[in-house]
Each structure stands twice: as structure tokens, then as C-alpha cells.
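J.: what follows is a protein structure lacking sequence information:
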């Protein structure tokens, strides 16, 4: 009986068509729409609404995966991938619109490139990548929350002042913590490189 349940769980874990995965795909289809709204139509109100809707949907698909017991391997990969797409799309569109400075984008992109390079340290030593730092997840959340409000601060509406102040406060805090966690990840990789020779196989 136990083996049967284990088999069922394995099948469920590999399911593709689930409610959370459908929501993630819908979110992904919104990325080109977001770029069109921001760069072609300059429809900032609709772009703001789309970013907020994406954030709410991101929250819901994780909750629904647990509530409906519809967690899957695809979902574990798809959800953070879509988050990255939205972050990259906004970090490209916003400076093109003059909403945030290019140097800030350069700092955030440099952090990603450095961390991507450190992954080779773990791969050459047959090690898993480091565990995600919770503070880094908080920084990503802050950035994703800040960008819609930075956009809202440019709109002609009653909450423009709040959006500008709130958005930039979150953006500065999120960027600072994002860079700091990048330093922590890099320090971990350097420590591993010094402690374990390249080509060595790690035994748990």
C-alpha cells in the first residue's frame, strides 16, 4: 500500500497540466504584453495593473499548489523562471522609458552575471548549488513590488506621490539587499573553491 501511494505521488509530481502551472503560463504570456504596453503604447495604467495582477497570481499559484496538492517539478522550475522574465522585462523597459537609471540596472545585472559564474565552482566539484538565502528572496520580492509603484509614481492620479515614495524606498532597499546577498553567495563560492579541490567528488 505504501509503495502504491509513493508511485501515485511520483506521478502527481510530474504532472504538467495543473492549476498552478496554467497560472504560470498565463503570467508568462503577459511578458510581451507588458513590453508592448510600456514601450509602444505607453499605457502605464494598464502596465501597472498587469504587474500587480502578475504579483497576485504569483502568490496564488504557490498557495494553490499546496492547497490542491498540485506541486510538480515543472512548477518548481516554471514559477521562478517567469519571475525572472518579469524582472528582466521591467529592468529593460523602465530605463528605456527613463523611469530608473541605467547604472542601477547595470549593478543588478552584474550581480546576476557574477553569480552565474560562481555556479561553475560547484559543478566542477560535483556539488549542488548553494541553498537559497531567504534574504535574497526578500530582496527579489522587494524589487518586484517596487517597480510597479515606481511606474505608478509617474502616472497622473491621486496615488502618484505615494507610489513615487513607496516605490523608490522599496527599490533602493531591495537593490541594496540584492547586491549584499550576491556578495554572500560569492563568498560561499570562494570558500568552497579554497576548501575543496576542483574535480573532487563530494560525499555527503
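T.: Sure, I can see it. No experiment lies behind these values; they were computed from the predicted model shown. Numbering: from 1, shown residues only.
J.: use CA for all of it now, contacts and neighbours both
T.: Noted.
J.: so what's residue 24 closest to, chain neighbours aside?
T.: Take residue 24 and drop its neighbours on the chain: the residue closest to it by Cα to Cα, 6 or more residues apart in numbering is residue 79, 6.0 Å away.
J.: hey, where'd the helices end up in the chain?
T.: For the chain, the helices defined by DSSP state H cover 2-13, 19-35, 44-67, 73-96, 102-123, 134-152, 160-195.
J.: please identify the most buried of these.
T.: helix 134-152 (a mean of 20; mean count of other Cα atoms under 10 Å).
J.: contacts for stretch 170-182?
T.: Outside stretch 170-182, the residues that touch it by Cα atoms under 8 Å, 6 or more residues apart in numbering are 107-108, 111-112, 115, 133, 135-136, 138-143, 145-147.
J.: this is the comparison structure:
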């Protein structure tokens, strides 16, 4: 007998965790802009980072990978990344040029992914460097906010933030180039296959 596909393959724990992470974006923004609750915002960052790690682990080890999850997980990551850096810049904590670089990179990833899906009807699976980039950004957010809350000297804090964010940005650019190479290869294979079938 041919096994049937689950009727609701979207109803998985990883997808639920991704939805939770999207909800936490709103809560982070609310608590971050209140100085009395910024420690809560820090806790939200930590919880979000843990859910991101956990949903990937569960999806891979318990066969709960779904088409929705392939879109929802990176969407939640990008939403959290963009929301966090914008909040940091609006509060004057992070220079806008750093936020601008991150926004441009994420927009290229988003529109590039949509273009690729339209061209080849495919989604690039998560790669190790993509997940490492996400971990680096979450670690950067957490450490930056933690050091800010410690009220350390401003010039020391500035150096720490610059080092953390520049490291994360450099790795994210490497990730972007790697994904572009994969996208070009997928598009080329699709074009070649189309010619062969004619």
C-alpha cells in the first residue's frame, strides 16, 4: 500500500515555534522601548534564539519538515532580525548605516527567493552558513543589549557593538553570496532541463 501524506503537514511543532517567534517580535518591540522593562526584552531575545534552535532540531530529527516550515522559519528569522536592528537604531543604540546594510541584505534574500521560486518553483533549503548567520545575529543582539543594560562606559560599549555586528554582517554577506551561487545553479539546471525536453 502506498503511504498517504499527512493531511495537515503544516500542523507541526516547528511551525508552532516559528509562529511563537513572530509573536515575540511584537512583545520585544513593546518592552524594548520602556527602560523599566528592557531586561524583559533581553529575556525575549534569549527565548527567541532558543526557539529558533529548537524548531530546526525537531524538524530534522523527528521528520517534521514541511513546505510551510521552509518558508515560515526563515521569515520569522528575518522579521526578528529586521525588527531588532530597527529598534536599536530608533533608540540611538545602533548606527543606521549598520541597520541599512542588514536591511539591504535581507531584502535581496527575500526578493531573490521569490524570484527563484517563480522561475524554478523551488525553495533553497537551509544551509549551515545560513543557520550560523542567524545564531550570530541572535548572539549579537543578546550580548549588545546585555552590555547596554550593564551601563558600561559608552566608548567601550561602542567598540563591543561594532565588533559584534561587523562580525555578524561579514558572515551574513558570505551567506548571501553562497545562496546566490546556489540560486544561479538551480536556475541554470532548470533552463538546461527545459531545453533538453524540447
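T.: Alright, I've got the coordinates. Everything numeric in this text was worked out from a predicted model, so none of it was measured.
J.: TM between them?
T.: The TM-score (TM-score structural alignment, normalised by the length of structure 2) is 0.74; 194 aligned residues with a Cα RMSD of 3.7 Å.
J.: still on that earlier bit, what does the residue nearest to residue 24 of structure 1 align to in structure 2?
T.: Mapped onto structure 2 by TM-score structural alignment, residue 79 of structure 1 lines up with residue 73.
J.: likewise for residue 29 of structure 1?
T.: In structure 2, residue 29 of structure 1 lands on residue 23 (TM-score structural alignment).
J.: check contacts around the spatially most central residue of structure 2.
T.: By Cα atoms, centre = their mean, structure 2 has its centre lying nearest to residue 77, at 2.7 Å. Residue 77 of structure 2 sits next to 52, 134 when contact means Cα under 8 Å, 6+ apart.
J.: try it again with 10 Å
T.: 18, 21-22, 25, 48-49, 52, 83, 131, 134-135, 137-138 (Cα atoms under 10 Å, 6 or more residues apart in numbering).
J.: go on, residue 136 of structure 1?
T.: So residue 136 of structure 1 contacts 142, 174, 177-182, 184-185 (Cα under 10 Å, 6+ apart).
J.: could you do residue 111 of structure 1 as well?
T.: Residue 111 of structure 1 neighbours (Cα under 10 Å, 6+ apart): 105, 178-183, 186.
J.: can you put those residues in TSV and add distance to residue 71 of structure 1?
T.: As requested, the contacts of residue 111 of structure 1 are arranged in TSV below (distance: Cα to Cα, whole Å):
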residue	distance to residue 71 of structure 1
105	33
178	28
179	31
180	31
181	28
182	29
183	32
186	31
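J.: do you know how far residue 133 of structure 1 is from residue 183 of structure 1?
T.: Noted for residue 133 of structure 1: a distance of 12 Å to residue 183 of structure 1, by Cα to Cα, to the nearest Å.
J.: from residue 179 of structure 1, how far off is whichever residue in structure 1 pairs up with residue 167 of structure 2?
T.: Taking TM-score structural alignment, the alignment pairs residue 167 of structure 2 with residue 173 from structure 1. Distance of residue 173 of structure 1 to residue 179 of structure 1, computed by Cα to Cα: 10 Å.
J.: repeat for residue 115 of structure 1
T.: 11 Å.
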